Every structure is written in C-alpha cells, then in structure tokens.
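Asker: Sequence and predicted model, in that order:
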Amino acid sequence: MKLLRVGPPGAEHPAVLGPDGAAYDLSGHTPEIDGRFLAGLDDAGRAALAAALAAGALPRLDLAGQRIGAPVARPGKVVGIGLNYRDHAAEAGMPAPSEPVVFLKPSNTVVGPDDEVLVPRGGEKTDYEVELAVVIGRTARYLESHREALDVIAGYAAVNDVTERAFQLERGGQWDKGKSAETFTPLGPWLVTADEVGDPQRLGLRLWVNGELRQDGNTSEMIFPVAELVRYVSRFMVLEPGDVIITGTPAGVTTGRPGTPFLKPSDVVEVEVDGLGRQRQVLGKA
C-alpha cells in the first residue's frame, strides 16, 4: 500500500494509491498520516483500507498540478545513520564503523519530495545523499531481535539526506550542524507499507545532479542492515510511531568525487529508490 499526502505546505490531506495507480482521498478515515494513524495500520487496518478501495468508497483525487508533501506528518524525530555503506566510508577516508554512527535531524527539516532545497546562509559545500528511510509504526524500546525490529516498521520511503559539509566537518566536527538546515530532508513521494516492500535489503538507490548519475547503489551493501539499525537505535532512545530512521548512503557523494562542484542554486537533484518512487528538487538559496 502506498500512502501519500497532497496539498500545499501545512494543508496536506491524506491519500492512498489504488491498484489502478490513481490517488484516493483518505480524509474520511483519518485527518492525517501521522504517528497515531500508523500505529493502527496493522494487518486489519490495511485490510480495511483495501476493502474500502475495492468497494469504491474512497473519493478519487486528481493529482494534476498538485503538490505532494512528505508522506509522514510531523515526525517526532529523524534519526540519521552515518557511514553505513563500505564504499561511502572508503570514499570519505574513514574506517567502516564497528557500531552504527547515529545523529539526529530536526523534524522541521522534512519537506516534500519535489520541494525546493535551500543552500543555507554561509553554506559552501552543500551535498546530497540518496537513502532509504524507515518509518516506525509501533513504540519500540530495548528491542532484542531483528524479528522484533522488523515488526515495528510501518513502511519505507525515499529520502535525500542533504548535508552542508562545511558545517558538518569544518565547524567543530558536529554532524548535526551540517544536517539540520531547513529543507534538508526531502521525503517521499510515498510511504510504502512494509508488507509491500518485503525485503528492504534488495533495493536499488540512484541519484542524479543536472542529469548526471552520481550515485548508484543497493541496500544489500549496507554495513548494518535495517533490522539491526532499528534494534540498535531502540537501545538508546524510544522509537515512536511516525519516527523516521534514514539509513545511510552509498558512494558517490560530492566529497568522494574530487573536482566535482558542490550543489548551488538552480541545480536539479533527482532521487530514486526501487519501488518507493522518485524525487526532484531544484536548489535555491536561504
């Protein structure tokens, strides 16, 4: 099942894509696709939505000219994972970590998949990172097993973990500063439920800048797989429905391509993850 939110910023309404590829309004079932809704999206909840679709009980939406928002409203937190692909760690000149590298991004960095991304004031080295995002559907604390971890996942989405490298690496070595500028987490276009995605360790990820393919990887190349990331993070913080974990990026970021210019206003970044849709952002300036 593919869930999405449609409309202008702050006034999005929930929708679902039907088997015919058309969008259908969920406003009669839920005011938002948020933590509360996701917590109830178990097998029975998905079956009820599927039945409503099959019965023609959901109004059809015309998406022509409509903005697509982030598929999750107001995530409680965005948990980032760094250096989770061996080729990316190598291009960064860093050893593969023995434990996941964890950082936090403010939830107000989350924007729609095609919204403008702003180079921050003082930014000199704005970079891109195509990643798989994991959306939590059940409260999780101190998980013991990978099976438990997979059971708390509501679904997955594509994400661009935009990063200002000068802030991240040259301003005291604090990653959060390089990850936290407004618009730095384009998410979507859809939240695809975990049952439809199946194995999250078999998804291709690609990113283009101005039509040039820069990143081309696969989640099978993760150092720490999705289940381990969710289990591990739950040992340090409580994960709640609607929280998002972004799981690291493969090689090909600008810092790993000597002589490649960093992002600048008017550049176009396109992001794609198998089965999770495609994004397109035009860079602007804060």
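Answerer: Arrived safely, thanks for sending.

Asker: C-alpha from now on. contacts and neighbour counts both.
Answerer: Noted.

Asker: Mind listing residues that contact stretch 72-82?
Answerer: Residues outside stretch 72-82 that contact it (Cα atoms under 8 Å, 6 or more residues apart in numbering): 4-5, 32-35, 100-108, 191, 240, 242-249.

Asker: meant to ask about stretch 256-265, not that
Answerer: With Cα under 8 Å, 6+ apart as the test, stretch 256-265 has contacts from 88, 91-92, 118-119, 124-128, 254, 282-285.

Asker: before we go on, here's another structure to hold up against the first:
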Amino acid sequence: MKLVTFSNGQAPRFGAVVGKFVVDLAALSKGDLPSRIEDFFEDVEGFEPTLKAVVSAFEASPALGEGVASLDQVKLLPPITRPPKIICVARNYAAHAAEAGLPISPIPILFARFANALVADGDPVLVPAVSKDLDWEGELAVIIGKSTKGRRITKAEAMEYVFGYSIFNDVTVRDYQFRVTQYTAGKNFRATGPFGPYVVTADEIADPHKLDVTTTLNGKVEQHANTDTMIYDIPTILENIAEFIDLEPGDVIPTGTPAGVGFKRSPPLFLKDGDTISVEVTGLGVLTNPVRNEEAV
C-alpha cells in the first residue's frame, strides 16, 4: 500500500494511493479509520486489518465517487506531517565518507531533524538568505510501526518494528553544518526536508537492502548507489537508536546518503534558484522539488 497525507483544499486527510486515485480512508471506512495518519500510528495493529480491507475492496472495483479523487486533483503533503521523531544517519556509505574526507565511524552517527522543516513533494526547497551552500542528500527512509516500549531491541528482532519506507532528501546548508561539530543548524533550515511522496508498506518491498537510490539535478544523475552498500544496515541502525530512546510508531529514520553530493566537488556544486532536485528509490516513487530563493517566497 501507498499511504499519504493529502489535501483537496480542506484540512489534511489520511489516504491511500491506488493507481491514479487517492482514497480518503476515513470516508470509505465510514469512520472506522482515522482522518489523520498520525492517529493511525497511535494504534497500527488495531487499524491495520480495516486499512487492508478498505484498500483491497477499492482495488477490486476502483471508481471515482464520494471519498475518492484523481491523484492529479489533490495536493500531497509530507506523508507524516508531524512524526514523533526524525533521526538521521550520517556517513552510512563508505564512498560518501571518502568524498567528504571524513572517517567511517564504528557505530552509526545520528542526528535529529525537526518536523517543521519538512517539505512535500512538489513544494519548493528554499535557498536561505544567509547562505548559498545548499546541498542535496537523497536517502531511503524507514518508517517505524511499533513502539519499543522502554526496552532495547536486538538486530534479530529489529525489522519487526518497521512499518514501511519512504524517500527523504536531507538537504543541508553546508557552511552552517560545519561551523561547529554538531549538525543541528545545517540540517534544520526552513523548507529543507523533502519527504514523500508516500509511505510504502513493508510488505511491498522484498528487501530494503537491495534498492537503488538515485538523485538527479535538473535531469542529470548526481547520485546513484544501492542500499546493499550501506555500512550499517537497518537492524543495526534501529538497535543503536533503541539503546538510548524509545522508537515510536510514525518515527522517520533516513538511513544516510550515498556519494555524489555537491560540496566536495571542484568547484562546489550547490542548489540554486530555478533548479529541480529529484530523488528516486526503487519501489517508492520519485520525490521532486523545485528550488527557490528564500527572499522570493
């Protein structure tokens, strides 16, 4: 299933994309499913059977009607607009660490992003007024579906906590990132967190460690790698995070970017007004955003 948050000019709604249609899940379930995806993640196990039944029934007989719209007539928002946490992984591809001139860590390097920096598919990424060093980082994102409930987990059981996957573009203001040893400022500028367009449920992805990640800038491929070259696989990442904080349903875990970012090129290549940046991950769709100057919006 491809799950989304969408708007048809009114309040955001929890939906599923089926072919060329978007299904309003609360409407088609007659209120048995919530109208917001955040409420769905409050009780994934309880809601999931109804979710599957509603989507299966529509797949069997798709048609426009009450609670159904054409995909091109709605606005997709970040699929989870207010995740409980966004915990990113740094330097998870050896070639990226090498191009950055930075060592490979013996454990995952983690940093936090904030929900108010998220950007929907199709909405602009902003070049900030205080810096022009805006760089891309296309990534596979893991979506958590079950709480660790105050316990640590092992790598052997970690995948039980994965609900699905999405695409994340960890757009970074490089000079702010490296002004100090903490990444927080450079990773949380306004409108620098493209996320989406969907959450694809885990049953749709046979092996998340065998997916191509491709980033294009104005149609030219700038990054291309397979997730089988990640240094830390998903179980290792989740085990490390759960050592110190609870994983919660709806958490978003971007898993790191491959080689091909712009800041170490000669000369450096940064995003600028008028650019279009896209990230594609096998089976998860394409996340595309225009680039605009902050002063112009």
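Answerer: Yep, that arrived. Note that the structure is a prediction, hence the values are computed from the model and not measured.

Asker: Among the contacts of stretch 256-265 of the first structure, name the buried ones.
Answerer: For those, a neighbour count by 16 or more other Cα atoms under 10 Å gives the buried set as 88, 91, 118-119, 125-128, 254, 282-284.

Asker: Adding secondary structure and distance to Tyr142 of the first structure, write the residues you listed out as CSV.
Answerer: Output for those, formatted as CSV (DSSP: H, G, I helix; E, B strand; the rest coil; distance: Cα to Cα, whole Å):
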residue, secondary structure, distance to Tyr142 of the first structure
His88, helix, 29
Glu91, helix, 33
Leu118, strand, 37
Val119, strand, 38
Lys125, coil, 37
Thr126, strand, 35
Asp127, strand, 34
Tyr128, coil, 32
Thr254, helix, 36
Val282, strand, 40
Leu283, strand, 40
Gly284, strand, 41
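
Asker: Tell me how many other residues crowd Val180 of the second structure.
Answerer: The burial metric for Val180 of the second structure, expressed as a neighbour count using other Cα atoms under 10 Å, is 11.

Asker: Translate it into the numbering of the first structure.
Answerer: Taking TM-score structural alignment as the criterion, the aligned counterpart of Val180 of the second structure in the first structure is Gly172.

Asker: Let me know the secondary structure of that match.
Answerer: Look at Gly172 of the first structure: counting by DSSP: H, G, I helix; E, B strand; the rest coil, its state is coil.

Asker: in the stretch 51-200 of the second structure, which spans are strands?
Answerer: For the stretch 51-200 of the second structure, strands defined by DSSP state E, counting those that start in this stretch occupy the ranges 68-70, 75-77, 86-90, 109-113, 118-119, 125-127, 134-135, 138-144, 162-169, 172-173, 193-201.

Asker: wait, doesn't Val252 of the second structure sit right on Gly145?
Answerer: No - Val252 of the second structure is not in contact with Gly145 according to Cα atoms under 8 Å; the separation is 9.9 Å.

Asker: the more surrounded of these two?
Answerer: The neighbour comparison of Val252 of the second structure against Gly145 (other Cα under 10 Å) goes to Val252, with 28 against 25.

Asker: Looking for the alignment partner of Trp208 of the first structure in the second structure.
Answerer: Trp208 of the first structure maps onto Thr216 in the second structure, with residues paired by TM-score structural alignment.

Asker: how much does the host helix or strand of its match stray from the first structure?
Answerer: Using DSSP states H and E, the element containing Thr216 of the second structure is strand 212-217. Its matched residues in the first structure lie on average 0.6 Å from strand 212-217 of the second structure after superposition (mean Cα distance after the TM-score superposition for the first structure).
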